[in-house]
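[1] Give me coordinates for this.
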Amino acid sequence: MKRSARTVRTVVTALATAATLAVTGCSALGGGEEADLQIYTARHYDLEEAFAAFTDETGISVEFLSGDDAELLERLKAEGDSTPADIFMTVDAGMLWNAAEQGVLEPVSSDVLDAAVPEDLRDPDGQWYGLAMRARTVVYDPESVDPADIDAVDTYEALGDPQWAGRVCMRDETASYTQSLVASLIDLHGREKALEIVEGWVANDVQIMSNDVELLEAIDAGGCDIGISNHYYLARMLEEDPDFDVELFWASQEGDGTHVNISGAGLVEGTESAPEAQQLLEWLATDGQSAFVDANHELPVNPEVEPEPLVASFGEFDRMPVDAQAYGALNSDAVELLDEAGYR
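    Purely as a prediction, here's the structure:
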């Protein structure tokens, strides 16, 4: 039986006040009716359309509470057995691993999910599943970067080459995207080599941007020539303005592959709506995969689902395997490394 609406409102209000979390409640319903599923989500992209389609197909209604993933995880831990949440959804593989480690997720046994989601994009014990991929790769100004030079950027390390001095812009050190990229470099190359790579970026007088949109606009305006961004931000800009003068290059195709991260979800431990929550995850990974990823130009995790046309126009690429444990366990090391390298 679903928790009462009164219980949901009481718990959410009390804990929001105590923890002062910046979260926003939204619903795929209307009129204040209680939903069948409650989702805590750090994902802010076009949820209403996908969840409304799920409700239309299944009759299962969905309500979601949006916020920062770390804050939402702390909220789940604080609420414990009283949480109204049925699903925890986040935008970082390391955070999914961390949630599983802290015991807030409930294992799922699903042949549907195991078939739809590649092995490295899901927890081996079924505690979480990736549902969308975002590639973090090289973006550049085609007017100021010679084609021969961009072809030479086959690793993230190459942006520390002296030819890029004063020409590179990147995301700030507090972004989970930056931290997970650096954690993956530590995992692949060891701490000493990863530090050397980041120090190379810093030595090139890297310009630090507060978000990927600002970074892409700086490249388009000539403020820098090359940088690293999630692919879907560029797709958004091109959708709004086909003449936006920034191009994408798939990094490290001769090496470890382009770094990717995932948006994914798991069932909250103790949910009273486990069958419905599992049904939603299965739908998002199969029939609803395009509805979930296309509006934000993300990449489907399901290899049977084609990317939407604009993303497909970027071309195929080899991706770096996702190691959620490394992204999560090495996150603090990545933060310390960035600080030690003077990346700020």
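[2] Every contact and neighbour count from this point should use C-alpha atoms.
    Noted.
[3] Let me know the distance separating the closest residue to Leu337 other than its chain neighbours from Thr58.
    Leaving aside its chain neighbours, Leu337 sits nearest to Leu195 (6.3 Å; criterion: CA to CA, 6 or more residues apart in numbering). According to CA to CA, to the nearest Å, Leu195 stands 50 Å off from Thr58.
[4] out of those two, which sits in the more crowded spot?
    Leu195 (19 against 13; other CA atoms under 10 Å).
[5] Look up how far Thr137 lies from that one.
    Shown here: Leu195 relative to Thr137, a distance of 19 Å by CA to CA.
[6] another one to check against the first:
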Amino acid sequence: MHIRKTVLATTTALIALPVLPAVADVNVYSYRQPELIAPLTDAFTAQTGIAVNVAFLEKGMVERLKAEGDRSPADVILTVDISRLAEAVEAGVTQPLVTQTLTENVPAEFHDPDGNWWGLTTRARIVYASRDRVAEGDVTTYEGLADPKWQGRICTRSGTHTYMIGLTSAYLAHHGEEATKTWLEGVKSNLARKPQGNDRAQVKAIWAGECDISLGNTYYMGEMLADPEQKEWADSVRLDFPVFENGGTHVNISGVALTKASKNRDEAVQFIEYLTSPEAQEVYASANSEYPIAPGSTASDLVSSWGAFTSDSINLMEIAAHRADALRLTEEVDYDG
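    Take a look at the predicted model:
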């Protein structure tokens, strides 16, 4: 059997985006870069004989799917962040999919209750803490980040960034609007500088002595350690895993969904089930310095070295439902001002 595999890349406007082959076994739109998922697609093809064609999009996935409608060649979408997964569901470009294999591989808190998307790996939103200036045990809860003891010692990226909105949405789910607004005001008052840059830029600021702690995703530690220039930043900090009072550590997710327009449904379902298998999750998680979520799966040695934690149990779709209010409150307190 001749198997064709095509990897397409696009960062251009919608009308200029490349078109996947009209006839293919499984067509995937991905926010994850092709090299990060190639080990999985190659292994799946080797096992099943089903070819996987991947179109890499930096942005505009939902807009493209809506524009294509029933004509879309995409069978599967791969993306990161609960906000993007929820956006796809709300836009009506996914379809429910529930199988015994999926429910066995993905814990309930890591998939849409209606089966519109399924989690693959998680990353925790944790605190990067200076090894020299912050004692172990000083950071225990997200609520504590508003404590005046951190005044002038915290760095974060923009409060309106998706990752920050995700954490604020989780705070809303736990504590309600009034308490969340007070918390945002408290964290803002503790900032050492105006929010700026990405998560790695905050670690650089800790290394440079501009602040002592920052919020960031765990996988950035893997990326920094692999970068000769940034390794020194990474070595200057420790990963602390705060929790919500009466809850766990906030996590976000990479996930997969079956498109509403899928023309190759049976093959797509096989691919999605494969991606959720413990073996595939371990490969995927290791490549991205994330945590696999399938029962029986284990994190890579590097990720495991950062320490164990208990994930918050609130379903991510419940957290996603608070996105609009989280953004509104962030703007009301002028967090980035």
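[7] TM-score of the superposition?
    The TM-score (TM-score structural alignment, normalised by the length of structure 2) is 0.87; 322 aligned residues with a CA RMSD of 2.7 Å.
[8] Name the helix or strand for Asn261 of structure 1, please.
    strand 259-268 (DSSP states H and E).
[9] Which part of structure 2 matches that strand?
    With TM-score structural alignment applied, strand 259-268 of structure 1 matches the range 250-259 in structure 2.
[10] Now for Asn246 of structure 2, which secondary structure element holds it?
    With DSSP H and E as the test, Asn246 of structure 2 turns up in no helix or strand.
[11] which residues touch it?
    If a contact means CA atoms under 8 Å, 6 or more residues apart in numbering, then Asn246 of structure 2 has no contacts.
[12] Would you mind giving the secondary structure of the aligned partner of Thr90 of structure 1 in structure 2?
    Residue pairing (TM-score structural alignment): Thr90 of structure 1 is matched to Thr79 of structure 2. Secondary structure, DSSP: H, G, I helix; E, B strand; the rest coil: Thr79 of structure 2 is strand.
[13] What range does stretch 281-297 of structure 2 cover in structure 1?
    The alignment of stretch 281-297 of structure 2 onto structure 1 (TM-score structural alignment) spans residues 289-305.
[14] Show me which residues of the matching stretch are buried.
    If you call a residue buried by 16 or more other CA atoms under 10 Å, then stretch 289-305 of structure 1 has these buried ones: 289-302.
[15] and what of stretch 258-266 of structure 2?
    So, applying 16+ other CA under 10 Å, buried residues of stretch 258-266 of structure 2: 258-265.
[16] May I see those organised as a markdown table, with distance to Gly159 of structure 2 added?
    A markdown table is the format used below for the buried residues of stretch 258-266 of structure 2 (distance: CA to CA, whole Å):
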| residue | distance to Gly159 of structure 2 |
| --- | --- |
| Leu258 | 31 |
| Thr259 | 31 |
| Lys260 | 33 |
| Ala261 | 35 |
| Ser262 | 36 |
| Lys263 | 40 |
| Asn264 | 40 |
| Arg265 | 39 |
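[17] Do a quick rundown of the strands in structure 1.
    Here structure 1 has its strands, by DSSP state E, at 24-27, 37-41, 62-66, 87-90, 105-106, 129-140, 168-171, 207-209, 226-230, 247-249, 259-268, 299-300.
[18] so which of these comes closest to Ala115 of structure 1?
    With CA to CA, the closest approach to Ala115 of structure 1 among the strands of structure 1 belongs to strand 129-140: 11.4 Å.
[19] Which strands and helices lie in contact with that closest one?
    Here strand 129-140 of structure 1 touches strand 226-230, helix 231-240, strand 247-249, strand 259-268, helix 289-293, strand 299-300, going by 3 or more CA pairs under 8 Å, 6 or more residues apart in numbering; DSSP states H and E.
[20] Now render the ones you listed as CSV, adding distance to His189 of structure 1.
    Shown next, in CSV, are those (distance: least, CA to CA, whole Å):
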stretch, distance to His189 of structure 1
strand 226-230, 19
helix 231-240, 24
strand 247-249, 22
strand 259-268, 14
helix 289-293, 31
strand 299-300, 26
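[21] With respect to Asp123 of structure 1, which of these lies nearest?
    Here strand 259-268 is closest among those (CA to CA), at 9.4 Å.
[22] Glu173 of structure 1 touches Glu336, doesn't it?
    No: Glu173 of structure 1 lies out of contact with Glu336 (CA atoms under 8 Å); the separation is 10.2 Å.
[23] What residues does the closest residue to Leu310 of structure 1 other than its chain neighbours make contact with?
    Take Leu310 of structure 1 and drop its neighbours on the chain: the residue closest to it by CA to CA, 6+ apart is Ala235, 6.7 Å away. Shown in contact with Ala235 of structure 1 (CA under 8 Å, 6+ apart): 297, 310-311.
[24] give the contact list for the aligned partner of Asp323 of structure 1 in structure 2.
    Residue pairing (TM-score structural alignment): Asp323 of structure 1 is matched to Asn315 of structure 2. By CA under 8 Å, 6+ apart, the residues touching Asn315 of structure 2 are 108-111.
[25] The residue nearest to Leu310 of structure 1 corresponds to which position in structure 2?
    Match for Ala235 of structure 1 (TM-score structural alignment): Gly222.
[26] same thing with Ser180 of structure 1?
    With TM-score structural alignment as the criterion, Ser180 of structure 1 matches Gly166.
[27] center of structure 1 - which residue?
    In structure 1, the centroid-proximal residue (CA atoms, centre = their mean) is Val91; its distance is 3.2 Å.
[28] OK, contacts around the closest residue to it other than its chain neighbours?
    For Val91 of structure 1, ignoring the flanking residues on the chain, the nearest one in space by CA to CA, 6+ apart is Ser263 at 4.0 Å. Counting by CA under 8 Å, 6+ apart, Ser263 of structure 1 touches 43, 89-93, 130-134.
[29] now for those residues, which pair is the farthest apart?
    Using CA to CA, the contacts of Ser263 of structure 1 span at most 15.0 Å, a distance reached by Met89 and Arg134.
[30] burial measure for the closest residue in space to Phe88 of structure 1 that isn't next to it in sequence, as a count.
    Of all residues not flanking Phe88 of structure 1 in the chain, Tyr40 sits nearest, at 5.0 Å (CA to CA, 6+ apart). Using other CA under 10 Å, Tyr40 of structure 1 has 28 other residues around it.
[31] Tell me the counterpart of Tyr40 of structure 1 in structure 2.
    Per TM-score structural alignment, Tyr40 of structure 1 is aligned with Tyr29.
[32] so that match makes contact with Ser72?
    No: the pair Tyr29 of structure 2 and Ser72 fails to qualify as a contact (CA under 8 Å) at a distance of 10.4 Å.
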